[in-house]
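Asker: Sequence and computational prediction follow.
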Amino acid sequence: MTYLAVGLTLLGAVCFAAASVLQHHAVTTTEDPAAHPAGTASSRVLAGRHLLAIVRRRRWLQGAGIAAAGSLLHAVALLLAPLRVVQPIGVLAVPLAVLLSAGRARERPSSGVLLGSAVTMAGVVAFVAVSAGSATTRTPTATGTLVAGLLAGGVVVLLSAAGLARHGRGPLRCLALAAAGAVAYGLLSALVRVAARAAAGAGILSPLVLGCAAGALLAFLAGAWLVQHAYHAGAPEIVIACLTVGDPLVAVGLGAALLGEGSTTSVTEWVGLGVAAAAAAAGVLMLAHQHPEAVSARAGRDPAPVSRA
């Protein structure tokens, strides 16, 4: 079952990479129907009419469909294997998004972008390698699940506020919003796994399962809203890198707290996990710093063509 879960997660990563490029293109090329002649560069939040115009675009709908397929594959994988094995494999979406974005713009990725992607991949691959050998699972509790959900929700609110406080577009705004979306999706993954374990013991209509379903729906909606704003603020590679790093770290942390998936992990392994997580985070920051949009912004020029990929 673990091998099947890994295979499904790999297919999901391909879906997420393709969806990110398609939706980013739709978000960044759709004009705000209510925009003033001077434009809306200072807008912090996508207006309702603007969002409606975006979601009607054919490319956005294609991306949404592909993302839904990836989410379904990922959800099935979570039913078959522990969070610590499944979640980090999605890092493959990072290089795929880089290649797809560069191919769409008919430009070669810069060495800085490639290095940032490579460091991110290496960090998460190491995270998977250390995690896989010590992943165990226990039955979750309703109180623990509620507390963990509230804490994760608080982090989402703080990161969202930090991102929305900044005007216009830019890598820092993109990072904050994408990170908030990653925490929301990490919570979503954890709740799916908790619900699966609870349903096996107490039944699918138990209060814990129903509560997890409600929380998962809320986390999904919040994550989707934040990711669209992140696409509007920056490049798809930055967004997908944040998601593939933040999502598994949050999910693994919640899995350890709620399901005991870290109960057999030694101190040495925890140190290795910390180093791998730090490397992955450094890779995301490097990618955000070296991406053509960030380089163009520092030089005071318009974003490079790759930003429309």
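Answerer: The structure has been received and is ready for your questions.
Asker: Please count neighbours and contacts with C-alpha atoms only from this point.
Answerer: Fine.
Asker: Now do the helices in the chain.
Answerer: 2-29, 48-55, 58-80, 83-86, 93-105, 111-132, 142-164, 171-202, 207-233, 236-259, 267-290, 292-299 (DSSP state H).
Asker: A further structure is provided below for comparison with the first:
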Amino acid sequence: MFPLDDLSGLTDQFTQDPARLIGIPFALVGAVLMSLGAQFQHRGVVKVESSSGREAASGLNFAQLKALLQRPSWVIGTVMLALAIVFQLSALAFSPLILVQPLGAIALVITSVLNARIAKITLNRRSVVAIVACVAGVALFVTTAAIVGVDRPVTSTALIVILVAMVAVLAIFAVVFAVTRSRAKAIFYIVAAGCIYGFVATLAKVILSRVSHGNVGWLTILCIVGLIAGTALGAYFVQNAYASGPPDLVIAGLTVIDPLVAVAVGIIVLREAANAPLWAIFSFVIAGTVAIWGVFQLARHHPQAKP
């Protein structure tokens, strides 16, 4: 049976502390900036690919990466995405995860509509169904995590496990990319970037917590190194994804896979849902499956999807 008492408790929290609602406008602004930034970055990558005369889908080379820095549209998009991160972090500072995290999926809807108008295309029925699946799946997954999850302190042992897992993930995707880059598709870049950014989000939260408590030791420095490495490789995969597919597909992957991985790390490593009831386990499985299915369906049926 669904825990109505938990939901009423959350409602009471918002009623008694209206300040928790302050995060909503921050999250909405962040979603808009993310969608606009993705559109500008996509335009920059496409123009660089066209002017260089070389397909970037198999991996941007150094000359193309350098050219991106000289492309105004790409620079503007990068600034917008940086601001989107600032607004999203600000939203989490004021409001709980259950309230603001699902709002990030609005970026997918905005990007889909915006890209359809700019590219002068009409999203087909399967694409619309896929987008709805992505948004609904993420909302259900994060809501379930917020209801049954319990914040636990990140021990040094748990942090080492997270770092080792992240290194393994980075190594796996780097090797797979090196072996299959000539035939890599947009979905590979999107899944890779989403998984990597899920770990990056976890490390960012840990670093902020440890620094605020004056705990700046060798483990915190390793976290910062991992954060920088993950951000760099994830950003590279995102740019390749722009060269391989439409921007709304890229945003779909990031707004779905990123939070799923971040929450999964909390559940598996930090045991934040160790006492979760059976209904929550089923909810996690169903929501995650629906959201990921939506990403793959969008990659397959989007009007701009490359064969």
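Answerer: Received the coordinates, thanks. As the structure is a computational prediction, the values presented were derived from the model and not from experiment.
Asker: TM between them?
Answerer: Scored against TM-score structural alignment, normalised by the length of the second structure, the superposed chains reach a TM-score of 0.84; 289 aligned residues with a CA RMSD of 2.6 Å.
Asker: hang on, the earlier thing: could the helices of the first structure be laid out in TSV, adding mean neighbour count and distance to A35 of the first structure?
Answerer: Listed next are the helices of the first structure as TSV, based on neighbours: other CA atoms under 10 Å; distance: least, CA to CA, whole Å:
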stretch	mean neighbour count	distance to A35 of the first structure
helix 2-29	23	13
helix 48-55	16	9
helix 58-80	19	20
helix 83-86	28	43
helix 93-105	21	27
helix 111-132	21	33
helix 142-164	17	18
helix 171-202	26	21
helix 207-233	21	15
helix 236-259	27	24
helix 267-290	20	28
helix 292-299	17	22
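Asker: Reformat those as CSV; add distance to G39 of the first structure.
Answerer: Shown next, in CSV, are these (distance: least, CA to CA, whole Å):
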stretch, distance to G39 of the first structure
helix 2-29, 13
helix 48-55, 13
helix 58-80, 22
helix 83-86, 43
helix 93-105, 24
helix 111-132, 30
helix 142-164, 18
helix 171-202, 19
helix 207-233, 14
helix 236-259, 22
helix 267-290, 25
helix 292-299, 18
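Asker: Between those, which one is closest to T40 of the first structure.
Answerer: Among the helices of the first structure, helix 48-55 comes nearest to T40 of the first structure, with 10.8 Å by CA to CA.
Asker: Spit out the contact partners of A139 of the second structure.
Answerer: Contacts for A139 of the second structure (CA atoms under 8 Å, 6 or more residues apart in numbering) come out as Q101, P102.
Asker: What is the aligned counterpart of it in the first structure?
Answerer: Correspondence of A139 of the second structure to the first structure, assessed by TM-score structural alignment: V125.
Asker: What distance do you get for its match to G274 of the first structure?
Answerer: 13 Å (CA to CA, to the nearest Å).
Asker: Could you do P33 of the first structure as well?
Answerer: P33 of the first structure is 46 Å from G274 of the first structure, where distance means CA to CA.
Asker: Quick check: V169 of the second structure touching Y197?
Answerer: No - taking CA atoms under 8 Å as the definition, V169 of the second structure is not a contact partner of Y197, at 10.9 Å.
Asker: Show me which residues of stretch 50-62 of the second structure are buried.
Answerer: E55, A56, A57, S58, G59, L60 (16 or more other CA atoms under 10 Å).
Asker: Dump these to TSV, plus distance to W293 of the second structure.
Answerer: Output for the buried residues of stretch 50-62 of the second structure, formatted as TSV (distance: CA to CA, whole Å):
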residue	distance to W293 of the second structure
E55	28
A56	26
A57	23
S58	25
G59	26
L60	28
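Asker: can you tell me which of the residues you listed are in strands?
Answerer: Among the buried residues of stretch 50-62 of the second structure, DSSP state E puts none in strands.
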